[in-house]
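Engineer: no sequence on this one, just coordinates:
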């Protein structure tokens, strides 16, 4: 029995998209190629609807670019490449979680430094951290610490906020993070006026990571449904011997596309 055919507008309405968006998805390789009627109209099947549902489910967890690449790979019969892209997204999410935990640990371990007792010089601070004075100067060049200069001697003077930033930088460096990765954290600490106000930011960060993880699960389920649909369609096509004709009709549609107005 033939699958129920749909017009672009039918597929668009199902997912709250415009008909032009549906055409764009097909042109981008997000949807598999469509057959056309003798008069040039596109016709979509439930497989196309499942593909669109999979793409839209993938976007929240993987982003538009990766979701598009995943769908292109699957529609190009490179499922292993699609799965590798999914693995990379999960690896990035895991790395983001590790970064969050490192920041939480670093902030938790910071000791309050009273403002009136916070001033210190390069030597005492470097000895406290167990690093060379040159390392502190490197951090200064990267904007991670901002000591003021004594107007008479030009010596660097590290205030309470500088000591806090140096301690946080030191702990994150011990966790394996690069200076360019640490810089945004230090900026957040400064803009928040200290460590305490960052608790809300960390909660939001954690919630976003959790939401992304859940979205990846939702996307995986939708993508699995699309893969199952494609597999069933492929088996049915081989069973009734129409695979060659389907391929030929789609090739004809691509070849004649320049002379047929897109509908």
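Structural biologist: Looks like it came in fine. For clarity, every value in this text was computed on a predicted model and none was experimentally measured.
Engineer: Please make it C-alpha for all contacts and neighbour counts, starting now.
Structural biologist: OK.
Engineer: And stretch 201-211, what's buried?
Structural biologist: 206, 209 (16 or more other CA atoms under 10 Å).
Engineer: so where do the strands sit in the stretch 151-263 of the chain?
Structural biologist: 156-157 (DSSP state E, counting those that start in this stretch).
Engineer: what sits against residue 51?
Structural biologist: 30, 31, 32, 71, 223, 226 (CA atoms under 8 Å, 6 or more residues apart in numbering).
Engineer: next one: the longest helix belonging to the chain to chain centre, how far?
Structural biologist: Under DSSP state H, the helix in the chain containing the largest number of residues is helix 198-240. For helix 198-240, the separation from the chain centroid amounts to 13 Å (computed by CA atoms, centre = their mean, to the nearest Å).
Engineer: for stretch 227-243, same thing?
Structural biologist: With CA atoms, centre = their mean, you get 33 Å for stretch 227-243.
Engineer: which other residues reach it?
Structural biologist: Contacts of stretch 227-243 (CA under 8 Å, 6+ apart): 47, 50.
Engineer: Next, the buried residues of that stretch.
Structural biologist: So stretch 227-243, judged by 16+ other CA under 10 Å, has buried residues 227, 229, 230.
Engineer: how much space between the first one and residue 48?
Structural biologist: If I follow you right, that is residue 227. 12 Å (CA to CA, to the nearest Å).
Engineer: re earlier: reformat the buried residues of stretch 227-243 as TSV; add distance to residue 182.
Structural biologist: Output for the buried residues of stretch 227-243, formatted as TSV (distance: CA to CA, whole Å):
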residue	distance to residue 182
227	41
229	45
230	45
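Engineer: And the residues you listed, which is closest to residue 116?
Structural biologist: residue 227 (64.8 Å; CA to CA).
Engineer: Now, of the contacts of residue 51, which are buried?
Structural biologist: 30, 31, 32, 71, 223, 226.
Engineer: which two from those end up farthest apart in space?
Structural biologist: Between any two of these (CA to CA), the greatest distance is 13.7 Å, for 32 and 223.
Engineer: Residue 63: what's it in contact with?
Structural biologist: Residue 63 neighbours (CA under 8 Å, 6+ apart): none.
Engineer: Repeat that for residue 15.
Structural biologist: residue 53.
Engineer: now residue 103
Structural biologist: So residue 103 contacts 172, 185 (CA under 8 Å, 6+ apart).
Engineer: Go again with 10 Å.
Structural biologist: Residue 103 makes contact with 97, 109, 168, 169, 171, 172, 175, 182, 185, 202 under the criterion CA atoms under 10 Å, 6 or more residues apart in numbering.
Engineer: For residue 21, which non-adjacent residue is spatially closest?
Structural biologist: residue 12 (7.7 Å; CA to CA, 6 or more residues apart in numbering).
Engineer: In TSV, list the contacts of residue 51 along with distance to residue 243.
Structural biologist: Listed next are the contacts of residue 51 as TSV, based on distance: CA to CA, whole Å:
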residue	distance to residue 243
30	21
31	18
32	15
71	21
223	23
226	19
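Engineer: And here is the other one:
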């Protein structure tokens, strides 16, 4: 059996030996045996555990990665897989949300630009006109306003709601997302981002960055799965449940 020192594990990942000891203390790698003089003795199982944990962090986050390793080291594989399944489910939800928002933004960006010699059609200014344009009821628009999705001004003379071009854009975006089944609080967050970005073009750039980050996380999940699977194989051999290949 090959034995390793804390410095060997630390050097591989560019971390401190204290970090390795902390990971052992927190149960992310198995407890080390000790020499008669008290020095830790690490093995390939510890090295594989550390590789798996450090790969799990960018894939699932530090806390979830720790829970996965705690469960694996305690022999609770189903608990570990449950945390992994939840992480994959969240990424899937993020991808679905991203796709819906990108489709909505693409739709808004594809709105035809009027010719220079023809004035743009006036945007709906009343709640009834906007409701008719979207095919919803005025009560729906009032509900969206209550959820923070819409923030129309009021006519100072009549007190009626006045929907400007930006309000129409927000309503159309909300309508598309609502048809996709997204809850009002999520839609409100997206609309706020559109407003903060100053329009759909900056939001489209932000969504592309979100896509890149989701891709990176998905690839990190693949790497983490391979290293965790290898660690499980090492544990199986160490515990005598599987013959070495």
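Structural biologist: Structure received. Note that the coordinates shown come from a computational prediction; the quantities given were computed from them, not determined experimentally.
Engineer: list the residues that contact both of residue 32 and residue 223 of the first structure?
Structural biologist: Counting by CA under 10 Å, 6+ apart, the residues touching both residue 32 of the first structure and residue 223 are 51, 52, 71, 74.
Engineer: circling back to that earlier point, just give me the closest of the buried ones among the contacts of residue 51 of the first structure to residue 150 of the first structure.
Structural biologist: residue 71 (60.3 Å).
Engineer: before we move on, back to that, against residue 205 of the second structure, how distant is whichever residue in the second structure pairs up with the residue nearest to residue 21 of the first structure?
Structural biologist: Under the alignment by TM-score structural alignment, residue 12 of the first structure pairs with residue 10 in the second structure. Residue 10 of the second structure sits 39 Å away from residue 205 of the second structure, going by CA to CA.
Engineer: Among these two, which residue is more densely surrounded?
Structural biologist: residue 10 (18 against 12; other CA atoms under 10 Å).
Engineer: Secondary structure class of the more buried one, three-state.
Structural biologist: helix (DSSP: H, G, I helix; E, B strand; the rest coil).
Engineer: Just confirm it contacts residue 42, I think it does.
Structural biologist: No: in this structure residue 10 of the second structure lies outside contact range of residue 42 using CA atoms under 10 Å: 11.5 Å.
Engineer: Now do the same for residue 36 of the first structure: its match in the second structure.
Structural biologist: Using TM-score structural alignment, residue 36 of the first structure sits opposite residue 34 in the second structure.
Engineer: Pull the contacting residues for residue 18 of the second structure.
Structural biologist: 6, 7, 10, 24.
Engineer: Residue 17 of the second structure now?
Structural biologist: So residue 17 of the second structure contacts 5, 6, 7, 8, 9, 10, 11, 23 (CA under 10 Å, 6+ apart).
Engineer: Residue 19 of the second structure corresponds to which position in the first structure?
Structural biologist: Per TM-score structural alignment, residue 19 of the second structure is aligned with residue 21.
Engineer: Just tell me the aligned range of the host helix or strand of residue 132 of the second structure in the first structure.
Structural biologist: Per DSSP states H and E, residue 132 of the second structure falls inside helix 127-134. Mapping helix 127-134 of the second structure onto the first structure (TM-score structural alignment) gives residues 122-129.
Engineer: Now the buried members of the contacts of residue 103 of the first structure.
Structural biologist: 97, 168, 169, 171, 172, 182, 185.
Engineer: how about a markdown table for the residues you listed, with distance to residue 150 of the first structure added?
Structural biologist: Formatted as a markdown table, these follow (distance: CA to CA, whole Å):
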| residue | distance to residue 150 of the first structure |
| --- | --- |
| 97 | 41 |
| 168 | 24 |
| 169 | 23 |
| 171 | 27 |
| 172 | 29 |
| 182 | 27 |
| 185 | 27 |
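Engineer: now, which of those sits nearest residue 135 of the first structure?
Structural biologist: residue 169 (11.0 Å).
Engineer: Specify the residue positioned farthest from the middle of the first structure.
Structural biologist: Most distant from the centre of the first structure: residue 152, at 50.3 Å, with distances by CA atoms, centre = their mean.
Engineer: what's the counterpart of that residue in the second structure?
Structural biologist: In the second structure, residue 152 of the first structure lands on residue 157 (TM-score structural alignment).
Engineer: The helix or strand containing the match of residue 19 of the second structure vs the second structure, average offset?
Structural biologist: Using DSSP H and E, residue 21 of the first structure sits within helix 19-27. The superposed helix 19-27 of the first structure is, by mean CA distance after the TM-score superposition for the first structure, a mean 1.3 Å from where its aligned residues fall in the second structure.
Engineer: Pull the distance from that helix to the chain's centre.
Structural biologist: The answer for helix 19-27 of the first structure is 23 Å, by CA atoms, centre = their mean.
Engineer: for that helix, which positions count as buried?
Structural biologist: 19, 22, 23, 25, 26.
Engineer: quick one: the first one from residue 188 of the first structure, how far?
Structural biologist: Distance of residue 19 of the first structure to residue 188 of the first structure, given as CA to CA: 43 Å.
Engineer: Repeat that for the fourth one.
Structural biologist: For residue 25 of the first structure, the distance to residue 188 of the first structure equals 38 Å [CA to CA].
Engineer: now swap in the last one and tell me
Structural biologist: Applying CA to CA, the value for residue 26 of the first structure to residue 188 of the first structure is 42 Å.
Engineer: now residue 97 of the first structure
Structural biologist: 18 Å.
Engineer: all helices for the first structure, in order.
Structural biologist: 8-14, 19-27, 46-62, 64-75, 79-109, 122-129, 133-141, 160-174, 179-192, 198-240, 243-255.
Engineer: closest to residue 116 of the first structure out of these?
Structural biologist: That would be helix 160-174 among those, by CA to CA, at 8.0 Å.
Engineer: The equivalent of residue 179 of the first structure over in the second structure - how many residues pack around it?
Structural biologist: Aligned counterpart of residue 179 of the first structure in the second structure: residue 184 (TM-score structural alignment). For residue 184 of the second structure, the count of nearby residues is 18 (other CA under 10 Å).
Engineer: Grab the nearest non-local neighbour of residue 184 of the second structure.
Structural biologist: residue 147 (6.5 Å).
Engineer: And the one you found? What does it align with in the first structure?
Structural biologist: In the first structure, residue 147 of the second structure lands on residue 142 (TM-score structural alignment).
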